[in-house]
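Colleague: Just need the structure, nothing else, for what follows:
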Amino acid sequence: MVDVADKLAYFQAITGLEDPDLCTEILAAHGWDLELAISSFTGSNSNPPDNTVAGTSSTGEGGAAGRSVLGSQVSQQMEPVYNPPASPGLAWKLVTLPVSVISGSLGLISGAIGLGLWAAGGVLSYSLGMFGLGSGLGRDGESSTPMLVSVSAAASEAMEFVSRFERDYGTTRPNFVSEGFMDALQRSRNTFKLLFVYLHSPDHPDTPLFCERTLCTEALAEFVNENFVSWGGSIRASEGFKMSNSLKASRFPFCAVVMAATNQRIALLQQVEGPKSPEEMLTVLQRVLEESAPVLVAARLDAEERRNNMLLREEQDAAYRAALEADQARERQRKEEQERLEREAAEAARKRKEEEEARERAAREAAEKEAALARIRQEKALSLGAEPEKGPNVTQVLVRFPTGERKERRFYSTATIQSLYDYVDSLGCLNAENYSLVSNFPRTVYGPEKVSLSLKEAGLHPQASLFVELNS
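Modeller: Next up, the predicted model:
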């Protein structure tokens, strides 16, 4: 039985009312019937559809196997929903999960959103009581706070349950996952399977025989392991106890088949209460599996389409990035080539300018040199004076150049050898500056050491024949 504080906290969570006194008055007015108070509150704040249908699938002692429509209880226990579309005939019931279970696995919200397609078109909405939501004052007037099961605590409970169950009943069993309920629900969503839930009551007299002769039989275990994700929990543990309250487990052994829905709820597809034979369990599970197959196939196809669309977008994005990178690479290459050509053009222009300047400088220097040589030749020609007339003191000199050209002039016998060099330089017949005047018979070189001798002293009077010899 859910205590007053839990009912008050749950009513506040569902309705969104923050005033505890007002919530207390509403609950008291409805005899602390939580579902009746919620239905009254939601009915007074919305326009429910004309047809409100509820279905529940249960198999238990004294209870009808299969599905039935709740008659007069609908107005008191069901939230207003719209009729589901034509389906395989499976009656679904939406069960609100305890906050402490939801907070134990934060992956629920994102996981449940994608599986909302499983309940698309509308399903029966049935908000059942929750345990562990209480806050404020408890029954004894003492302060109480909700006990939130963390991820590690939920997983620890699951591992402890699997370990104890295997120790008591062996390894031939459903492969219960060693993780919290919400993680198991997420796992079933990701694998597009239904979640088989087993709530274990160690103290119930029917539990040992049910586990040994039904749940752990090879045929049932193989069928469950092949077609379902399995989660088990002991009602002695926190999460198992809260799930037993959410699913309103009234008899044990208790099994259920659920799938994720929206708004932090699960769709309860089938519940089996009380001891059953393996054949009865297989018949029920096979029927649930067959009737849920279209929904699972639709969910799988939808997920595959989303995945294919995502892969297509990724491929398109990758192709776009590759094309963009190729364009950028070509643009960089084009810019680099353009910069290279510009550098080469600039370098060629610089070299041409330097060459042109060098030619201009060389021409200018050559002109200056030629002008200087012209001045020197003129000066030397002036320094020779006028050519003397023939006479006893006049020497006749013949000069032969390497080109074969001959020049002849008369000099006073007292003129020096340097005068002969000045004469040759003034003619401008040589492009070389380093040369010597040489006589053949006998061979005599009139070098720098003899330029101060007179023609007569050098033995060149009264006449001389010299040739110009270029020095290397």
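Colleague: For the rest of this, base every contact and every neighbour count on C-alpha atoms.
Modeller: OK.
Colleague: Give me the neighbour count for residue 368.
Modeller: Using other CA atoms under 10 Å, residue 368 has 12 neighbouring residues.
Colleague: Next secondary structure after the helix or strand harbouring it?
Modeller: Assigned by DSSP states H and E, residue 368 belongs to helix 278-384. Next helix or strand after helix 278-384 toward the C-terminus (DSSP H and E): strand 394-400.
Colleague: list the helices and strands that following strand packs on?
Modeller: Packed against strand 394-400 by the contact rule (3 or more CA pairs under 8 Å, 6 or more residues apart in numbering; DSSP states H and E) you find strand 406-412, strand 463-470.
Colleague: elements contacting the last one?
Modeller: Right, the one you point to is strand 463-470. With contacts defined as 3+ CA pairs under 8 Å, 6+ apart, the packing partners of strand 463-470 are strand 394-400, strand 435-439.
Colleague: Which of the residues in the longest one are classified as buried?
Modeller: Spelled out, that is strand 394-400. Buried residues in strand 394-400, counted by 16 or more other CA atoms under 10 Å: 394-397, 399-400.
Colleague: Identify, from those, the entry nearest to residue 265.
Modeller: For these, the residue nearest residue 265 by CA to CA is residue 400; the value is 127.2 Å.
Colleague: tell me the contacts of the closest one?
Modeller: Applying CA atoms under 8 Å, 6 or more residues apart in numbering to residue 400 gives the contacts 406-407, 465-468.
Colleague: out of those residues, which is most surrounded?
Modeller: Going by other CA under 10 Å, residue 466 tops the contacts of residue 400 with 23 neighbours.
Colleague: the strands in the stretch 101-250 of the chain, which residues?
Modeller: 136-137, 143-144, 194-200, 228-234 (DSSP state E, counting those that start in this stretch).
Colleague: Residue 187 is nearest to which of the ones you listed?
Modeller: Nearest to residue 187, of these and by CA to CA, is strand 228-234 at 7.4 Å.
Colleague: From the contact counts, what lies against the closest one?
Modeller: Contacts defined by 3+ CA pairs under 8 Å, 6+ apart place strand 228-234 against helix 151-169, helix 181-191, strand 194-200, helix 238-246.
Colleague: at 6 Å instead, please
Modeller: With contacts defined as 3 or more CA pairs under 6 Å, 6 or more residues apart in numbering; DSSP states H and E, the packing partners of strand 228-234 are strand 194-200.
Colleague: Let's see this one next, to set against the first:
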Amino acid sequence: MDDSIVFDVLYDGNTLPMVLPINATISILKSTLEAYTGIPINKQMLLNLVNVNEDTTLASMDLSRVEMVQVDESSNNTEAATTTTTTVVAEQNNTTPNNNNVVSPSSNINAININESNNSNSSPSIATPPVNNSSNNNDDENNNIETFSDDDDDAMDGGDYDVSRPYVTSRFATNYFPNSSFDQDSNLSPQALTEFLDQVSYPTFASDYASFGMNLPEPFQGSYKEALNEAKLQGKLVLTYLHSPESEQCVMFCSILEQEKVFEFIMNNYIFYVGTINETAQMLLFNLIPFESYPIVALVANFSSTPRVLELLQGITDGDEFYSKIIHQYTSNMQELDRIKAEEEQKQEERRLVQDQDEAYEESLKADIEKAKKEQQERQRIEQEEQKINDAKQLRLDRINLVPPEPAKGPKSTQIIFKLPDDSKLERRFNSTDTLQTLSDFLHGSGIEIENFQFVTQFPKKVYTGQDFKQTLEESQIHPQSILNVRSNDE
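Modeller: Predicted structure coming up:
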């Protein structure tokens, strides 16, 4: 629900779940409460908000303890001449990052003064906004309970309203200013973590500060998911540093990172990932990892598919203490890191073997495909050649249609005996006016597989080639009869 805010409003001992647009204002909240409860807007009083102006955006405030009470309008008119002050002691454990990206603890108690006057629609005035005091372990737990003091029991609608009832968290209040206590044994959503850190990646962190003469560890240049995977491969933890350029503490922390022992230990034993946090990213970060102050360092292990925050460090000012913590987390997890590294190396080797097998298979398949392709091409070539030969043969056979019918014996007919290269003979009569080309057409039509013929007479010996084929039998002196040796003119 990136475009909505979800929170509870306590009313008459019950929690009312609210789901409103991210840009919703006090006015919209009051209208929604009127629809839920039937209480008119002019009888609603909102408590534990730092600003109750109608146009104030809800997302700009801590919504973890919002409460509505109903004001008796007639009682306000009756007591118009008197002013009653009601003090609300707000919970000291509220957590709200300020606009300067630095949230620091404070022991101030925040008071909301409600001035009941002739104007029944008067709004409560704010003395001090709520700040984070979760680090003060000596606070009286009673400070976490709301109390009211009012001489007129009828000032609120319903005289038996229990103003000492503690706030009861509802399962519906899920995504806005969660409890700031951080369970370091809990697993973060890998998708939420990686998506957020990828958006705020600061790969030029070291080079930017190098221009100021600072030698800082070089951050990982890929995505956060890639950083987690690289940590597995190298048997390292991921030191995730969230840098706020507007925070003086972050600038001071850079001098800690610059220390030689810190620098060397991070570069040798951690994957160093840096994100830069602006005001917009800060709100997203707070929903992901509740925090109190900058700088923020998360020491993350990727022992399984879900990254785990081993330790969340905030407000780091002591270089030796920071150095001790990163050493402790690395050494205490070294056995597990070595195991993960060995597993990853084994997986890498298995992937390499599978890849080699796949590549060998691909090469073999490629060779088989290439061989089949060549064989197919060869078959096609042979088929084409055979077709070409068959076509040529058919053309020669068709030349028999060019030969005139065999004439009867007579003075105008010529008797020819063909002696073929295989010593076989063909005999036929032709007209004396037929040409030597007619003899060639006859032999082709008879299936004699010689492309270009030549005819040779015995007595007298004479050779007739293609250039003589226009002569008639009579002109070539073959008439009235002759024995012709048939040869190929191409030999």
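Colleague: Now the TM-score, please.
Modeller: For these two chains in superposition, a TM-score of 0.41 is obtained (TM-score structural alignment, normalised by the length of structure 1); 260 aligned residues with a CA RMSD of 5.5 Å.
Colleague: returning to that earlier point: how about the contacts of residue 400 of structure 1 in JSON lines, adding distance to residue 189 of structure 1?
Modeller: As requested, the contacts of residue 400 of structure 1 are exported to JSON lines (distance: CA to CA, whole Å):
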{"residue": "406", "distance to residue 189 of structure 1": "120"}
{"residue": "407", "distance to residue 189 of structure 1": "121"}
{"residue": "465", "distance to residue 189 of structure 1": "125"}
{"residue": "466", "distance to residue 189 of structure 1": "122"}
{"residue": "467", "distance to residue 189 of structure 1": "118"}
{"residue": "468", "distance to residue 189 of structure 1": "115"}
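Colleague: wait, which of those is closest to residue 369 of structure 1?
Modeller: Comparing these against residue 369 of structure 1 with CA to CA places residue 468 closest, at 22.2 Å.
Colleague: and the gap between the closest one and residue 308 of structure 1?
Modeller: Residue 468 of structure 1 is 101 Å from residue 308 of structure 1, where distance means CA to CA, to the nearest Å.
Colleague: next one: residue 369 of structure 1
Modeller: 88 Å.
Colleague: Likewise for residue 184 of structure 1?
Modeller: 26 Å.
Colleague: Equivalent analysis for residue 322 of structure 1, please.
Modeller: 20 Å.
Colleague: Check residue 444 of structure 1 too.
Modeller: To residue 308 of structure 1, residue 444 of structure 1 is 109 Å away according to CA to CA.
Colleague: what does residue 218 of structure 1 give?
Modeller: 38 Å.
Colleague: Between these two, which has more neighbouring residues?
Modeller: Legend: neighbour count by other CA under 10 Å for residue 218 of structure 1 and residue 308, higher for residue 218 (15 against 12).
Colleague: Can you report how many residues lie near residue 316 of structure 1?
Modeller: For residue 316 of structure 1, using other CA under 10 Å, the count is 12.
Colleague: After the longest helix along structure 2, which helix or strand is next?
Modeller: As assigned by DSSP state H, the longest helix anywhere in structure 2 is helix 334-398. Next helix or strand after helix 334-398 of structure 2 toward the C-terminus (DSSP H and E): strand 413-419.
Colleague: contacting residues around the very next helix or strand once past that next one?
Modeller: Sequence order places strand 425-431 as the next helix or strand after strand 413-419 of structure 2, per DSSP H and E. Residues outside strand 425-431 of structure 2 that contact it (CA atoms under 6 Å, 6 or more residues apart in numbering) are 406, 413-419.
Colleague: the inter-axis angle of strand 425-431 of structure 2 versus strand 413-419?
Modeller: Per axes from the mean of the first three to the mean of the last three CA atoms, to 10 degrees, the angle that strand 425-431 of structure 2 makes with strand 413-419 is 160 degrees.
Colleague: still on that earlier bit, remind me what the longest helix of structure 2 packs against, helices and strands.
Modeller: Applying 3+ CA pairs under 6 Å, 6+ apart, we find helix 334-398 of structure 2 packed against helix 224-234, helix 436-445.
Colleague: how about CSV for these, with distance to residue 372 of structure 2 and mean neighbour count added?
Modeller: Listed next are those as CSV, based on distance: least, CA to CA, whole Å; neighbours: other CA atoms under 10 Å:
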stretch, distance to residue 372 of structure 2, mean neighbour count
helix 224-234, 42, 20
helix 436-445, 39, 22
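Colleague: Save the ones you listed as a markdown table, and put in distance to residue 326 of structure 2 too.
Modeller: Shown next, in a markdown table, are those (distance: least, CA to CA, whole Å):
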| stretch | distance to residue 326 of structure 2 |
| --- | --- |
| helix 224-234 | 15 |
| helix 436-445 | 99 |
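Colleague: So which of the ones you listed is nearest residue 482 of structure 2?
Modeller: helix 436-445 (12.3 Å).
Colleague: Not counting whatever helix or strand comes next after that closest one itself, show me its contacts.
Modeller: Later in the chain than helix 436-445 of structure 2, the nearest helix or strand by DSSP H and E is strand 453-457. Strand 453-457 of structure 2 is contacted from outside by 462-465, 484-489, using CA under 6 Å, 6+ apart.
Colleague: Give me the angle between strand 453-457 of structure 2 and strand 413-419.
Modeller: Calculated by the same axes, to 10 degrees, strand 453-457 of structure 2 forms an angle of 100 degrees with strand 413-419.
Colleague: Give the buried residues for strand 453-457 of structure 2.
Modeller: If you call a residue buried by 16+ other CA under 10 Å, then strand 453-457 of structure 2 has these buried ones: 453-456.
Colleague: would TSV of those residues with distance to residue 266 of structure 2 be doable?
Modeller: As requested, these are exported to TSV (distance: CA to CA, whole Å):
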residue	distance to residue 266 of structure 2
453	94
454	97
455	101
456	103
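Colleague: Could you work out the most separated pair of those?
Modeller: The largest distance within the buried residues of strand 453-457 of structure 2, taken as CA to CA, falls between 453 and 456 and amounts to 10.0 Å.
Colleague: ok, now how distant is the nearest residue to residue 271 of structure 2 once chain neighbours are set aside from residue 347 of structure 2?
Modeller: Leaving out its chain neighbours, the residue that sits closest to residue 271 of structure 2 by CA to CA, 6 or more residues apart in numbering is residue 238, at 4.6 Å. Relative to residue 347 of structure 2, residue 238 of structure 2 is positioned 21 Å away (CA to CA).
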